[in-house]
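K.L.:
everything below, folded, please.
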Amino acid sequence: MKISKKLYNNIWFRIYISITLIFLLYMIIIPYNFIGYLSTYLQEPFFSLNTFFDDLIPFIPIFVFPYISLFFLLLATIFFSFRKKITTIELISFHITQIMLLISCYIIYLIFPTTSSSIMVNLNQYGDSLTIKLITILYNLGVPFNAFPSYHVAPLVFIALFTYHKWRKLFWISLPFNIASVLSTVFIKYHFFVDILGGIGIGYFAYYVLYKKVALKYLNKFIKIK
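P.N.:
Purely as a prediction, here's the structure:
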């Protein structure tokens, strides 16, 4: 596929590509719960990855805010379009990898279904504060499956690795947020500790394999600038 150099470097073209692929990512996120229910049909029993370490982790409702913010972070990646040091092929590869990352998680959920730690939490004992109400909504909207690896952690790790190599300043600025978001998965008792480790592993796999060895490699062969 040949693309003119003018179009390749056009900011509006980059924004259009980003919006299109981000929209596609959100469309693929929509059947997230369906994947959970499908896994219940395909396989039983479910695996519990609860460990003694999870019993030591406190329930901290305030961490619901960094947990929710991930959904906006995925949308905010559109700003990568304005970073000149990120080439158009790297930008497209980044968004395509996000999609492949989600699909990879879906495959694991179907093959290795695990329970979420949310099934072990009785929110009634914590009152009716705003944070508890938000966590209740999250529990009700989601399914107590699709836990390992944590899809919350995986894209955070992938995005962190990408910014570390392509936008170092942004990496350091966003690092506290990323750490808080990762910790939020266990502090609001939505995931077990092992789910985080799985998410970190998939995040690294996404960057070093799906992004560098697959998306970037083949797009460089497919797209030619004239």
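K.L.:
could you use CA atoms for every contact and neighbour count after this?
P.N.:
Fine.
K.L.:
burial of residue 1, as a residue count?
P.N.:
9 (other C-alpha atoms under 10 Å).
K.L.:
with residue 191 instead?
P.N.:
Neighbours of residue 191 under the rule other C-alpha under 10 Å: 28.
K.L.:
contacting residues for the residue nearest the centre of the chain?
P.N.:
In the chain, the centroid-proximal residue (C-alpha atoms, centre = their mean) is residue 155; its distance is 3.1 Å. Residues near residue 155 by C-alpha atoms under 8 Å, 6 or more residues apart in numbering: 98, 101, 203.
K.L.:
want to throw the residues you listed into TSV with secondary structure, neighbour count and distance to residue 184?
P.N.:
As requested, the contacts of residue 155 are exported to TSV (DSSP: H, G, I helix; E, B strand; the rest coil; neighbours: other C-alpha atoms under 10 Å; distance: C-alpha to C-alpha, whole Å):
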residue	secondary structure	neighbour count	distance to residue 184
98	helix	25	21
101	helix	23	21
203	helix	27	17
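K.L.:
please give the structure of this sequence too, so both can be compared:
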Amino acid sequence: MTPDESTGTRSGEAHALSALEAHVGETSARWLGGILCGLTLASSYLCVVHFVAGRGVVAWDPTIPLDRAIPAVPGAIWLYMTNILYYLACVLFLPAGVAATKALIVIWRSLFIVIAISLTVFLLCPAEVALRDQMHAALVGRGAALHAIYDGLYQLDPPFNAWPSGHVSQTLVMALFLARIWSRRPWRRIVLWIAWISMAISIVLTKQHLLFDLVTGIALGAIAWRLWVLPHLPASFSPAGNEVSGHLESTP
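P.N.:
Next up is the predicted model:
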């Protein structure tokens, strides 16, 4: 895609969202767009991971001894499930205005690129996370709620969602975006990064992922931010932007 084509695509997306805003309002349009984005990401992921699981082909095993040395922590599932909060926060804390809407579209587009790369890897180089026996053992004697959550998770998400971890790569992009929004709110940024690091670590504590998945997820998220987000953010979302202070101070 040429720069002109890319610019045209982003402009078309912005016009489409602007048209929706004219009918339902800015806030409602953003939430509707976010819901559509989330459903598309989730459905595409589930379709591919269930296809790979049904095929049952494993290309290689990136498991290392440290993966089994890390204890299974059933309660880490609560941190694991906080990934949904990043999708919500990107809309909830977004400043008002056209520039902010364009920035949100940039984030959504980057998430689609990230999921496309991840799903391609799942299909071409599948790896199985064969660690769930550790969690089954750790769940013995634990409450019914935890058993129900893990049972539901295992039915929904087969253990072929290995690398790179979308849980990590996508939330890293959104965490960096939120950190940019909160550039003048240091305490929010501190809480944000403590929460994100805890969530990232939870993917290995829940035995949903390997350490390799964590590392490659971070790498993919960082690459996505550098290549597909930063160059395309409106000037007001740049540290050098003249409007940045006004935008961020109006953030809830």
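K.L.:
can you redo the contacts of residue 155 of the first structure as CSV with distance to residue 224 of the first structure?
P.N.:
Output for the contacts of residue 155 of the first structure, formatted as CSV (distance: C-alpha to C-alpha, whole Å):
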residue, distance to residue 224 of the first structure
98, 23
101, 26
203, 29
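K.L.:
pull the longest helix from the second structure.
P.N.:
Counting residues, the longest helix found in the second structure (DSSP state H) is helix 26-55.
K.L.:
could you point out which element follows that helix?
P.N.:
Sequence order places helix 65-69 as the next helix or strand after helix 26-55 of the second structure, per DSSP states H and E.
K.L.:
assign residue 129 of the second structure to helix, strand or coil.
P.N.:
Applying DSSP: H, G, I helix; E, B strand; the rest coil to residue 129 of the second structure yields a three-state assignment of coil.
K.L.:
residue 148 of the first structure too?
P.N.:
Residue 148 of the first structure - assigned by three-state DSSP - is coil.
K.L.:
in contact with the equivalent of it over in the second structure, which residues?
P.N.:
Following TM-score structural alignment, the counterpart assigned to residue 148 of the first structure within the second structure is residue 163. Residues in contact with residue 163 of the second structure (C-alpha under 8 Å, 6+ apart) are 118, 121-122, 127, 212-214, 216-217.
K.L.:
in the first structure, which spans are strands?
P.N.:
Using DSSP state E, the strands of the first structure run over 2-3, 224-225.
K.L.:
what's the match for residue 29 of the first structure in the second structure?
P.N.:
Structural alignment (TM-score structural alignment) places residue 29 of the first structure against residue 42 in the second structure.
K.L.:
same deal with residue 71 of the first structure?
P.N.:
Here residue 71 of the first structure is matched to residue 84 in the second structure, going by TM-score structural alignment.
K.L.:
all helices of the first structure, in order?
P.N.:
Per DSSP H, the first structure carries helices over the ranges 5-8, 11-29, 32-42, 52-56, 64-68, 70-76, 88-111, 130-141, 153-166, 168-187, 193-205, 216-222.
K.L.:
any chance of the ones you listed in TSV with distance to residue 119 of the first structure as columns?
P.N.:
Listed next are those as TSV, based on distance: least, C-alpha to C-alpha, whole Å:
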stretch	distance to residue 119 of the first structure
helix 5-8	49
helix 11-29	22
helix 32-42	14
helix 52-56	14
helix 64-68	17
helix 70-76	22
helix 88-111	17
helix 130-141	9
helix 153-166	20
helix 168-187	13
helix 193-205	15
helix 216-222	40
